[in-house]
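Enquirer: Sequence first, predicted coordinates after that:
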Amino acid sequence: MTVTGEKKRSWMIDTTPLRVVTFRRMWIGNGASYFGFQFTSVAVPVQMFAITRSPFWVGLLGLAGLVPLLIFGLWGGAVADVVDRRRLLLFSSALTWVVTLGLLAQAALGVRSPHLLLALTAVQAVGFAISSPARQSIIPRIVPTGMVPAANTLNYTTTTAGGVLGPLAAGLIMGIWSTGTGVTVAYAVDALLFTVTYWATWRLPAIPPIEPDDSGEKPTAGLHGIVVGLKFLVTQPVLLLSFGVDLIAMVFAMPRALFPAVAEERFGGGAAVGWLFSAIAIGSVLGGLTSGWIGRVRRQGVALVAAVVAWGLAIGLSGLAHQLWLMILLLAVAGAADLVSAVYRQSIMQTFAPDRLRGRLQGVFTVVVAGGPRLGDLRAGGTANVTGVGASWVGGGFVAAGLALVLAAAFPALIRYRPAQQPEEKH
């Protein structure tokens, strides 16, 4: 093999986990699910803005999804440590599917109720909150520990590829049809693609809980089980800080709730909204495709903080752009940084936690990772009503970058972190 070939392979995404049949099947299901969901994630805020003409109401969608996440994310993580994780995925996926059909029905019938949209968003968040801890805690059970970062990178890259194509296709739909017809078609596509996801979940093998180890702690799905997981979490400052910087990034620098208003005010609406919803995912895909270096970084805590700071700066600068191409470019840079931070956060959590606690900690992770953007939606929409859309977008990005640096400097455990079992380099 030539030196050039070795170098190329070292920078390209690591596909080794796809040799594991079980992971490959799950990977296909995750990709189909996220691609389909992007149609709904664009259609819901577009429909809400069309009904209310208010960024604040669009931001309330984030609050509607946050409360169920706080409750059912923790409970779903505890349940994932007690029951067969495949069965839990089947149940929660069925719930999500029913909600998608409900969104389709209300759009097709021409129901213009912001309260119904909020309610359906909340129930959809319940399904996601239950399924996500089980889905993520399965990965260390089906691939070797050394493959976990590569498996996470594959998942993030594939789902963000869906995050590129899905919003672009949804934006095209919005440009072709009127808003009412466009959102109906978008919901229908999501419902159809979910059949692939459910099939892939059905084909997974049984993944029952592992017998309790010498710790003597027997997992339970009740409050006691959740408390045990939280007690473990508070003894791990690296985990706490990784959650903290992610919350900062998402709460202060997630401009998603502002996309419908900016698309209409700056770029005339139409397909522009699809490009804005796709831009972050475009950067994540490009970052994932060139992610062969991620597994070789030893100072993973430093890399995580740097990625969050880069995210905030890119978001802040993108809010200043009045050319669609420039805004997309800067949002893509932010997306590449987000891919890096997401892989390190997930990998750190999965390798820190023993399997008997993995579901519960993944539940906390779900609350933080999925709840943060929803708080960000509420923050962005509420701030925009006071300061204007531009100030809400730009200020949030720069504040996030500054706060991430302050947190890392004040509590240096994260920037000192290195993987516990990093193989020594051979000279």
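Expert: Structure's in. What do you need?

Enquirer: going forward, measure contacts between C-alpha atoms and count neighbours the same way
Expert: Fine.

Enquirer: which strands and helices sit next to the one helix or strand Gly376 maps to?
Expert: Element membership for Gly376, per DSSP states H and E: helix 355-387. Applying 3 or more CA pairs under 8 Å, 6 or more residues apart in numbering; DSSP states H and E, we find helix 355-387 packed against helix 55-80, helix 114-142, helix 223-234, helix 237-253, helix 324-352, helix 389-410.

Enquirer: Next, the buried residues of it.
Expert: For helix 355-387, the neighbour count (16 or more other CA atoms under 10 Å) marks 355-384 as buried.

Enquirer: still on that earlier bit, tabulate the helices and strands packed on helix 355-387 in a markdown table, adding columns for distance to Ala161 and mean neighbour count.
Expert: Output for these, formatted as a markdown table (distance: least, CA to CA, whole Å; neighbours: other CA atoms under 10 Å):
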| stretch | distance to Ala161 | mean neighbour count |
| --- | --- | --- |
| helix 55-80 | 23 | 26 |
| helix 114-142 | 18 | 22 |
| helix 223-234 | 32 | 16 |
| helix 237-253 | 20 | 23 |
| helix 324-352 | 11 | 22 |
| helix 389-410 | 24 | 20 |
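
Enquirer: Against that first model, consider the following:
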Amino acid sequence: MTATSDTPGTDEIQHGGTVGSAGEPPGAAEITRPVGTVAKPALLRRIGLDTRPLAVLPYRRMLIGQSAAFVGSMLTATAVAVQMYDITGSSFYVGLVGLAGLIPVVAFGLYGGAIADAVDRRKLYLSSSCVTWAVTLALFAQTLLGLRKPWVILALIFVQAGGFAVSSSTRGAIVPRLVEPVLVPAANALNYTMGNIGQVAGPLLAGALLGLHHGYLYAYGIDAVLFTAALWAGFELPPIPPSGTGTSLGLRSVVEGLAFIARSPMLWMSFLVDICAMVLAMPTALFPAIAEERFGGDVGPLYAAIAVGSVVAGLLGGWIGRVRRQGRALILAVMAWGVAVALAGVGQQLWVVFALLAVAGAADLVSAVLRQTILQTFAPDEMRGRMQGVFVTVVAGGPRLGDARAGGMASLTSPTISWVGGGLACLVVVAGIGVTVRSFWRYETAGGPET
């Protein structure tokens, strides 16, 4: 599952202290406990965030770059939703922002993953990242020109979603090539934790900026500047050529990836559970309307709340990598998400809604780390790009469908009914999966050593 010793770029990866061969990776002992570190107390080792992957230089650079870029991307995501609501006054149009990204996420997520299995992943990551950066600059330009055209924003989000799908599929396939298998869960936990810190900082910063004159310009401009950190990290990666042989760029390779998932019940059931969570219970399209209705337009805390809970869960998530009954853990985590979302929908005080959304975010972090780890370690390296393509399609496409569902239901009923009803529907459906698909509920992984 790792780069072979004669693969171009392997020397650069080894010098970063990472995986270099299919066997025991060079420097494994150093990665497990880098020189100069002090052993953590037993309790911290069990529940604290595992930082061992930070000893791997290429991974550390990617984490730093993506962390900065994610703050900016959340600035833009918040600004786009608020700007669309400002232009149209409709939650339905805010939901369309998510729907506009669905088709490119599906198409480019699946096909981008296939490309990642056939070309140098560093080059593909850089080129696709440049697309998303260009769209941010275009969002800045359309605001500067005062266009105020919903279709322009929707078209730009369409293009941005395609670049995001390819870069995310590629990045997910890169991580197992940079760190040894035993550190993949810790690397994923670090990725999600830093990403969720960005989800906290980005919306809170957006809440402050969007209240200013030219606030949208500030948001898009800062995003463009921060994204250069991700580009820097990509340039600093060693070459990461495909490790498989004969992988094509055609539709057949996509079909092969989907067939691989179809033969693996744990994979497709984990995707199904996540789809239920995102499509049925994702409330973000309703945040502008609820903030205006109940909280005087203070939308920043709502966008940040889920990420706050995820950050806390990540910092205390050292135990996630040792979970053996992963099917059961996924079911319970997603059920907790649905309950917390439903309760948050009836809250009338901002701090109550914030706290409940934070609980939902903690449950989502547990689910996300388990699903990503299973996918990255279960599949061979020559299949990982396609697996990550499907993962991105589900993870990014699900919330977009959820936005469309929430916005459409709110336009027919009310934002509160849409919010609460979605959370309850998620709870019922996922509980039903747990009851009826007993093999998934009883699934156990072999697990790894205690850390």
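Expert: Thanks, I have it. Being a predicted model, the structure only gives us computed values, none of them experimental.

Enquirer: Quick check: next helix or strand after the helix or strand harbouring Gly287 of structure 1?
Expert: Applying DSSP H and E as the criterion places Gly287 of structure 1 in helix 272-289. Using DSSP H and E, the helix or strand that follows helix 272-289 of structure 1 in sequence is helix 300-318.

Enquirer: Can you find the partner of Trp351 of structure 2 in structure 1?
Expert: Counting by TM-score structural alignment, Trp351 of structure 2 lines up with Trp325 in structure 1.

Enquirer: nope, Pro150 of structure 2 is what I was after
Expert: By TM-score structural alignment, Pro150 of structure 2 lines up with Pro114.

Enquirer: so that match touches Thr52, yeah?
Expert: Yes - assessed by CA atoms under 8 Å, Pro114 of structure 1 is found in contact with Thr52 at 7.4 Å.

Enquirer: Map Tyr443 of structure 2 onto structure 1.
Expert: Under TM-score structural alignment, Tyr443 of structure 2 pairs with Tyr417 in structure 1.

Enquirer: now its match, what's its secondary structure?
Expert: coil (DSSP: H, G, I helix; E, B strand; the rest coil).

Enquirer: give the contact list for it.
Expert: By CA atoms under 8 Å, 6 or more residues apart in numbering, the contact set of Tyr417 of structure 1 is 238, 299-302.

Enquirer: Would you point out the most distant pair within those?
Expert: Spatial extent of those (CA to CA) is set by the pair Val238 and Arg299 at 12.6 Å.

Enquirer: circling back to that earlier point, can you put the helices and strands packed on helix 355-387 of structure 1 in a markdown table and add distance to Thr96 of structure 1?
Expert: Below are those laid out as a markdown table (distance: least, CA to CA, whole Å):
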| stretch | distance to Thr96 of structure 1 |
| --- | --- |
| helix 55-80 | 13 |
| helix 114-142 | 5 |
| helix 223-234 | 24 |
| helix 237-253 | 24 |
| helix 324-352 | 23 |
| helix 389-410 | 31 |
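
Enquirer: right, and those - which one's nearest Thr159 of structure 1?
Expert: The nearest among these, by CA to CA, is helix 324-352 at 10.8 Å.

Enquirer: Mean distance between that closest one and structure 2 after superposition?
Expert: Compared with structure 2 after fitting, helix 324-352 of structure 1 has a mean deviation of 0.5 Å; criterion: mean CA distance after the TM-score superposition for structure 1.

Enquirer: What is that helix packed up against?
Expert: helix 148-176, helix 237-253, helix 272-289, helix 300-318, helix 355-387.

Enquirer: can you rerun that using 6 Å?
Expert: When contacts are defined as 3 or more CA pairs under 6 Å, 6 or more residues apart in numbering; DSSP states H and E, helix 324-352 of structure 1 packs onto helix 272-289, helix 300-318.

Enquirer: How far off centre is that helix?
Expert: Its chain's average C-alpha position is 10 Å from that of helix 324-352 of structure 1, according to CA atoms, centre = their mean, to the nearest Å.
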